[in-house]
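Engineer: Fold the following for me, if possible:
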Amino acid sequence: MNKVLVYTKDPSPRFEYVIRHIEGYFNNLSLESCGELEVYLQWTGLSIQHGQEDLKLKEFKMNRSVHFDKTLDKLIEDGEDFLQTIHCSAEISQDFDLISAIFWHLSRIEEYFPIALDHHGRFPASKSILFKKNILHLPLVDLWIFEWAKKLEDFFGMSIHLKPQLTDWSVGIDVDQFYKHQHKPLFKKLGGCLKDLSSGKLTDVWERIQIYSGLIKDPYDTYEEVRKLNIPKSSLCYFILSGGQSPYDKNHSLRQKVILLKIKDLERFSEIGLHPSYESNRQSDLIKRELHTLQQCCSEPIVKSRQHYLRIGLPDTYRLLIEAGIQEDYSMGYAEQTGFRAACCRPFHWYDLQREQSTELIIVPFSLMDRTYLTYLKYQPSQAILDMQSLWDTCKKYQGHFHIIWHNSSFDFLGEWKNWDGVFEKMVTQLIDLPKNEDPTIKSRETSIRNL
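Structural biologist: Presented below is the predicted three-dimensional model:
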């Protein structure tokens, strides 16, 4: 193990947070932060300085930005002048501050600034610095750390090895409605039929009649088909909507026996996560109540969540999840664009900028979502497959975690998902077959970062 002392003249939770994140990439590199100059000067081992002073004959220097120690209020006051300084390029200039650059992206600093949200109250991709720079598809944080490690190898004449990821991909299936038409109250069935009739949607009326009479299967009832793909249980999670009263919350009651049995069945081959309702992103009591409702249906603890409609409001949403006992959240991404919202393809701890503290909540960023391709980008299936492959290749290159979002409703191939039959299966089959071809976790044990 190579122990490195990293000196900063102004120690802070921000600095420690970034150091711990960087250290998590490597098997044989131990980074210890130091704020005492005398201790640093007396240290005879490998030395790094976050600054440009001449303190030692042999030390690796990292530039320090003037903005790094400013309070959130001061940064917001600086406004666009500060935001324009956030590094958003794969190219590393002389004045590049790795520590600051990583921190601004992982902390999602830009989402704390006053900005016009979209119609669902979300921070829009079009307002993000990465989107404006046309670099959303590149996990800059991972790239920078890799390049930094290579420079460190050259400077100290050492070999740095990556820490293997235990799981390099996962699939999250959001269940907004267990069934399209089945197992709903009679008044909803009649109301739906009348609404379709009045709108002239005779094909939809006929579909309802066939489903109600048992002639065809409900198109959202795709659970058995997913099970037959043999996705490892640890790599598959169903995120279930368990409450909510808004027009966007349409799931069945979990008190229904048929739904309870379905959840029990899902637990046999997948993990279960919470899909907090539309209005829950700023209401603690709702998340706790919905988590309790879902937990009563499950035999294993519910520790994962993904926000309905990806509605994240920083810092409130993540604080509420922590209060409710959630340990991992899978909402970090955009509805309208694929790529890496936090410029990172690895899980990371959430940093509460207002309280200036790192938390135990793990953020697992997702790379793509089915709805993004159909509704926002309006891709054909062939285009989507190419983009999925490109994102997967990127995650493999930087040995990140490739998480994809799908919906049980996206298998409705007679409806809006016509011609998308087989897309999900093609992507997932490739992921499942990975160990037979190229397992990056094995590769990372055998080579230094120089060989990647």
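
Engineer: When you work out contacts or count neighbours from here on, use the C-alpha atoms and nothing else.
Structural biologist: Will do.

Engineer: what are the ranges of the strands in the stretch 251-400 of the chain?
Structural biologist: For the stretch 251-400 of the chain, strands defined by DSSP state E, counting those that start in this stretch occupy the ranges 271-274, 304-305, 328-329, 348-352, 357-363, 368-369.

Engineer: Could you give the separation of the last one from the chain centroid?
Structural biologist: Here strand 368-369 is found 10 Å from its chain centre; the criterion is Cα atoms, centre = their mean, to the nearest Å.

Engineer: to compare against the first, here's another:
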Amino acid sequence: MLLIYTQKITPRIVYTFKHICTNILGISIKFTTRIEEFIAHEGMKLSYGKQALGNELFLQKVDLLLEQGLGEVDIKVQPWGDNFCFFPVSENSALPFDIFAASFFLLSRYEEYLPHVKDDFGRFPASESVGYQEGFLHAPVVDIWAYKFKEILLERFPEISLANREFHTEAVIAVEHVFNFQNKGFLRSLAGLHLDIIKLQFNKVIDRLQVLMRIKKDPINIFEDLIGFIKEHKVSMLFMFQLSDFSIYDRNINYNRNPYRSIIKYVADYAKVGLIPGYFAFDDFKTLRKEKLRMENTVHTPLERVINVKYNLNIPEFYTFLTELEIPHDYSMGYPETAGFRAGTCSPFLFYDINTESTLALKIHPYVFNSNIVETTDTGKLTSDVGKMLNEVKKVDGSFKAIFKNQDFSEYANFKAYYALINQIYEIK
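Structural biologist: Modelled structure (predicted):
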């Protein structure tokens, strides 16, 4: 057990120390504000304050974890070995910066609460983040810092017991549309056929007619192929389905159609499944609860996983909705149009709500890239970038998650490129 002295124990201090020390490094910790208890302690101990008490392991702090609410934050990024850090402190500290304040700033998404320029879809863009602006977006800096801290702990306390983490990869398949042509209804099918003819997409005209006559399988119904991939390579994969009402934003078929429900049940027999909330569910609690119940009535198990693949993440309100609905896992923490580590980490973490200064019972599973970037990125560069990020995650025994769409693996996409990416992620030769 590691005893930590600090003059004041705040929710932010407890949250960040637990994540770095316990969740990442596997160290049990205890806090004290009593100097006499700290001095009398004969085991492993460190102090977190403005100055050291004696010859203990000392980490100097800045004030961020003592504050409440939002304030002006001065970020001065500086190089640290092969990486970067910010919130510098004096040479008396065992680390040249406040690792806990810097980690809290990234994990809590502090910068997303502050005024910022939104993108065309009303989202917080990667270009507004300190990680992007300072050139460390492609590195899981929180985990890298934690492992540097681990080295210091081992040097000072050789007897310390640390956790052994394992590198893990997982593809998440976001399914907004189960079918391209099937079960769309007469009017939608007729309108789609007319549009294909106008665009001179005669191959789609033929495919649509063959699907409607049940001569051919719907081209984006590729779930048997992906389940086959799971069985062959014995990998973990997560499928997220949308069950929202039809609208201008969400144009899926009726969630109650038997073919739709059958595919969800089929996939759930071989992989984990979750929910993609519709556009209106991110701002309306009742809509989100309705869609949650639809998924639970389909798979007959409590809904545990949710992802937002394209809309504004709406921090922290949406995460508060998930907590109130007792949905324990979210997979939305990433940038839909930019590769990188949005929260600076490749480790699952509990979300801290700055508005209420409390830790939510919601585990965030960050992803590294969304397949949206494939169409706008050179193949060679993308392969290289993914390889570099995989190596960064491996170094800290983290989790590498990537988002794909079922359409990526259909005949209408460059499916060979997407399969090459998924093979690279799972390290399949």
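
Engineer: Need the TM-score between these chains.
Structural biologist: Overlay of the two chains. TM-score (TM-score structural alignment, normalised by the length of structure 2): 0.90; 417 aligned residues with a Cα RMSD of 2.3 Å.

Engineer: hang on, the earlier thing: find the one among the strands of the stretch 251-400 of structure 1 with the highest mean neighbour count.
Structural biologist: For those, the largest average neighbour count (mean count of other Cα atoms under 10 Å) is found in strand 271-274, namely a mean of 26.

Engineer: Would you mind measuring from Lys416 of structure 2 to Ala174 of structure 2?
Structural biologist: Lys416 of structure 2 sits 18 Å away from Ala174 of structure 2 when distances are taken as Cα to Cα, to the nearest Å.

Engineer: Comparing these two, which shows the higher neighbour count?
Structural biologist: The neighbour comparison of Lys416 of structure 2 against Ala174 (other Cα atoms under 10 Å) goes to Ala174, with 25 against 13.

Engineer: so the more buried one is in which element?
Structural biologist: In the assignment (DSSP states H and E), Ala174 of structure 2 maps to strand 168-175.

Engineer: Tell me what angle that strand forms with strand 272-276.
Structural biologist: 50 degrees (axes from the mean of the first three to the mean of the last three Cα atoms, to 10 degrees).

Engineer: Pull the contacting residues for Met44 of structure 2.
Structural biologist: Counting by Cα atoms under 8 Å, 6 or more residues apart in numbering, Met44 of structure 2 makes contact with 1-3, 157, 160.

Engineer: same thing but at 7 Å, please
Structural biologist: Neighbouring residues of Met44 of structure 2 by Cα atoms under 7 Å, 6 or more residues apart in numbering: 1-3, 157.

Engineer: farthest-separated two in these?
Structural biologist: Within the contacts of Met44 of structure 2, two members stand farthest from each other by Cα to Cα: Leu3 and Phe157, at 12.4 Å.

Engineer: more crowded one of the two?
Structural biologist: A direct count of neighbours by other Cα under 10 Å for Leu3 of structure 2 and Phe157 places Leu3 higher, at 19 against 15.

Engineer: Would you state the helices of the stretch 251-400 of structure 2 in chain order?
Structural biologist: Here the stretch 251-400 of structure 2 has its helices, by DSSP state H, counting those that start in this stretch, at 258-268, 285-299, 317-324, 379-395.

Engineer: Turn these into JSON lines, columns for distance to Phe341 of structure 2 and mean neighbour count.
Structural biologist: Putting the helices of the stretch 251-400 of structure 2 into JSON lines (distance: least, Cα to Cα, whole Å; neighbours: other Cα atoms under 10 Å) gives the following:
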{"stretch": "helix 258-268", "distance to Phe341 of structure 2": "29", "mean neighbour count": "16"}
{"stretch": "helix 285-299", "distance to Phe341 of structure 2": "27", "mean neighbour count": "18"}
{"stretch": "helix 317-324", "distance to Phe341 of structure 2": "19", "mean neighbour count": "19"}
{"stretch": "helix 379-395", "distance to Phe341 of structure 2": "9", "mean neighbour count": "16"}
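
Engineer: For Ile198 of structure 2, find the nearest of the ones you listed.
Structural biologist: Per Cα to Cα, nearest to Ile198 of structure 2 of the helices of the stretch 251-400 of structure 2: helix 258-268, 29.0 Å.

Engineer: mean deviation (superposed) between that closest one and structure 1, please.
Structural biologist: Superposed on structure 1, helix 258-268 of structure 2 shows a mean distance of 1.2 Å to its aligned residues (mean Cα distance after the TM-score superposition for structure 1).

Engineer: who's in contact with the residue nearest the centre of structure 1?
Structural biologist: For structure 1, the residue sitting closest to the mean C-alpha position, by Cα atoms, centre = their mean, is Pro365 at 1.5 Å. For Pro365 of structure 1, the contacting residues are 330-333, 345-347, 403, by Cα under 7 Å, 6+ apart.

Engineer: Over to His365 of structure 2?
Structural biologist: Counting by Cα under 7 Å, 6+ apart, His365 of structure 2 makes contact with 330-331, 333, 348-349.

Engineer: quick one: which of these is nearest to Pro88 of structure 2?
Structural biologist: Nearest to Pro88 of structure 2 among these is Phe349, at 24.3 Å by Cα to Cα.

Engineer: For that closest one, give its distance to Tyr15 of structure 2.
Structural biologist: Using Cα to Cα, Phe349 of structure 2 is found at 10 Å from Tyr15 of structure 2.

Engineer: just Gln7 of structure 2 next, same as before
Structural biologist: Gln7 of structure 2 sits at a distance of 16 Å from Tyr15 of structure 2 (criterion: Cα to Cα).

Engineer: Assign a three-state SS to Val142 of structure 2, would you?
Structural biologist: When the structure is reduced to helix, strand and coil (DSSP: H, G, I helix; E, B strand; the rest coil), Val142 of structure 2 reads as helix.

Engineer: residues contacting it?
Structural biologist: Taking Cα under 7 Å, 6+ apart, we find Val142 of structure 2 in contact with 103, 344-345.

Engineer: OK, contacts around the aligned partner of Leu5 of structure 1 in structure 2?
Structural biologist: Under the alignment defined by TM-score structural alignment, Leu5 of structure 1 corresponds to Leu3 in structure 2. Leu3 of structure 2 makes contacts with 29-31, 44-46, as judged by Cα under 7 Å, 6+ apart.
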